[in-house]
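**Q** Starting from these lines, generate the structure:
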Amino acid sequence: MREEREREFDEFVLARQQRLLRTAYLLCGDWHLAEDLTQNALAKVYLGWNRIQRLEQIDAYVHRMLFRTFVDTYRRRRRREILSAAVPDVAGIGTASDVRLTLLAALAEVTPRYRAVLVLRFWEDRSVAETAAALGISDGSVKSHTHRGLQQLRSVLGDQALDLTS
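**A** Below you'll find the model as predicted:
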């Protein structure tokens, strides 16, 4: 029986690990930290595997663990600003990869809770209700976090936001 449960968990991990890793990368912007977040979330899922197998939405539970692990990690760590004597010139956005890098850098500046909501809503393409269930918050909180997160993202992007749309 135990071997069967472990085999089911292994199959689950193989099927979803890459998607979870990409989502974790979008949250933190660092592949090594994304691997740690994914591994920690999957470890928590493994510990409760017998219990969560009875739930209908295992994926929602796994994503909730991933997002909560991310938010908890950033609550404990404070990011430090690097001060510079001169403001660097801002390069124009030219290619799709430049746009992607700009958006990833801007997303890294958004607070962790808002970033989690934005990633779920716009990268994972989840509804308000699905996002609320994944994060364990109300639908209204998802809507306000989405609004405030987009405001932060626009604020970080500044004039570059207009360049990204063209």
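**Q** only C-alpha atoms for contact and neighbour calcs from this point on.
**A** Will do.
**Q** host element of the most centrally placed residue in the chain?
**A** With distances taken as Cα atoms, centre = their mean, L27 lies nearest the centre of the chain, 3.2 Å away. Using DSSP states H and E, L27 maps to helix 2-28.
**Q** now for that helix, which elements pack on it?
**A** Packing contacts for helix 2-28, counted by 3 or more Cα pairs under 8 Å, 6 or more residues apart in numbering; DSSP states H and E, involve helix 31-47, helix 58-76, helix 96-109, helix 112-118.
**Q** possible to save these as a markdown table with mean neighbour count?
**A** Compiled in a markdown table, these are given as follows (neighbours: other Cα atoms under 10 Å):
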| stretch | mean neighbour count |
| --- | --- |
| helix 31-47 | 18 |
| helix 58-76 | 18 |
| helix 96-109 | 16 |
| helix 112-118 | 25 |
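**Q** Could you measure from the residue nearest to the centre of the chain over to R64?
**A** Separation of L27 from R64 (Cα to Cα, to the nearest Å): 13 Å.
**Q** Residues touching the host helix or strand of N50, excluding its own?
**A** If you go by DSSP H and E, N50 is part of helix 49-52. For helix 49-52, contacts defined as Cα atoms under 8 Å, 6 or more residues apart in numbering pick out 5, 9, 45, 58, 61.
**Q** Here is a second sequence; please produce its structure as well for comparison:
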Amino acid sequence: MIVEHEEFRTYVLSRGTALLRVANQLTGNPCDAEDLLQSALTKTYLAWDRIKDRSSLDGYVRRTMVNINISWWRRRKFEEFPSEELPEAPPQHDPRHWHDELEQALDRLPARQRTAIVLRYYEDMTEPEIARTLGISVGTVKSTVSRGMAKLRGDLVVSATEPR
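**A** Take a look at the predicted model:
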């Protein structure tokens, strides 16, 4: 049992940062993302001895986060009640809009740039790991990520100045 505890601990230490980024993408809120990841990891720990394919752990945790987030969303939906007064207008730069804009901007990138950026910043892979995964040199990874990030910055600046 101690071996399983240590194996789970090692998994969380190695993949926690990347999984937190996924949780943040799902919730759009850092505090909710931490709660979501903690809940998903708790469920994963409880199912640890039933998960035979350790290479699919990330997929299992991500699917768990999606399911939990949907349940939370449904629960919050029923907590909303109509009122006589309209609430204040949301801030102009709502983080959820930024998330949507980022996703759209990523979709507009060429496939290699999008893949390299997702592997680097969503999956927290190093440049050598990305190079091995994509079968390209480390220098190509660096230039591809750099060009892609420049396009994203330009795209997001333009979309932020356009009226909604």
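**Q** quick one: TM-score?
**A** Superposed pair, TM-score by TM-score structural alignment, normalised by the length of structure 2: 0.52. Supporting alignment: 109 aligned residues with a Cα RMSD of 3.9 Å.
**Q** ok, back up a step: could you list every residue that touches the residue nearest to the centre of structure 1?
**A** Contacts of L27 of structure 1 (Cα under 8 Å, 6+ apart): 34, 70, 107-108, 112, 115-116, 119.
**Q** Recalculate using a threshold of 10 Å.
**A** L27 of structure 1 makes contacts with 21, 33-34, 37, 66-67, 70-71, 104, 107-108, 110, 112-120, as judged by Cα atoms under 10 Å, 6 or more residues apart in numbering.
**Q** One more: H147 of structure 1?
**A** Contacts of H147 of structure 1 (Cα under 10 Å, 6+ apart): 114, 117-118, 141, 153.
**Q** Could you work out the most separated pair of these?
**A** S141 and L153 (17.6 Å; Cα to Cα).
**Q** So for these two, which sits in the more crowded spot?
**A** A side-by-side neighbour count of S141 of structure 1 and L153, using other Cα atoms under 10 Å, places L153 first with 23 against 15.
**Q** what does the more buried one align to in structure 2?
**A** Alignment note (TM-score structural alignment): L153 of structure 1 has no counterpart in structure 2.
**Q** W123 of structure 1 versus L153 of structure 1, what's the distance?
**A** 15 Å.
**Q** what does L27 of structure 1 give?
**A** In terms of Cα to Cα, L27 of structure 1 sits 10 Å off from W123 of structure 1.
**Q** okay, and the common contacts of these two?
**A** Counting by Cα under 10 Å, 6+ apart, the residues touching both L27 of structure 1 and W123 are V117.
**Q** Could you grab the helix/strand/coil label for L55 of structure 1?
**A** coil (DSSP: H, G, I helix; E, B strand; the rest coil).
**Q** wait, what's in contact with it?
**A** By Cα under 10 Å, 6+ apart, the contact list for L55 of structure 1 reads Y61.
**Q** From N40 of structure 1, how far out is it?
**A** Computed as Cα to Cα, the L55 of structure 1 to N40 of structure 1 distance reads 20 Å.
**Q** what residue of structure 2 takes the place of Q53 of structure 1?
**A** So Q53 of structure 1 corresponds to K52, using TM-score structural alignment.
**Q** What separation do you get for that match and F8 of structure 2?
**A** In this view, K52 of structure 2 and F8 of structure 2 are 13 Å apart by Cα to Cα.
**Q** Tell me which of these two has more neighbours.
**A** F8 (16 against 9).
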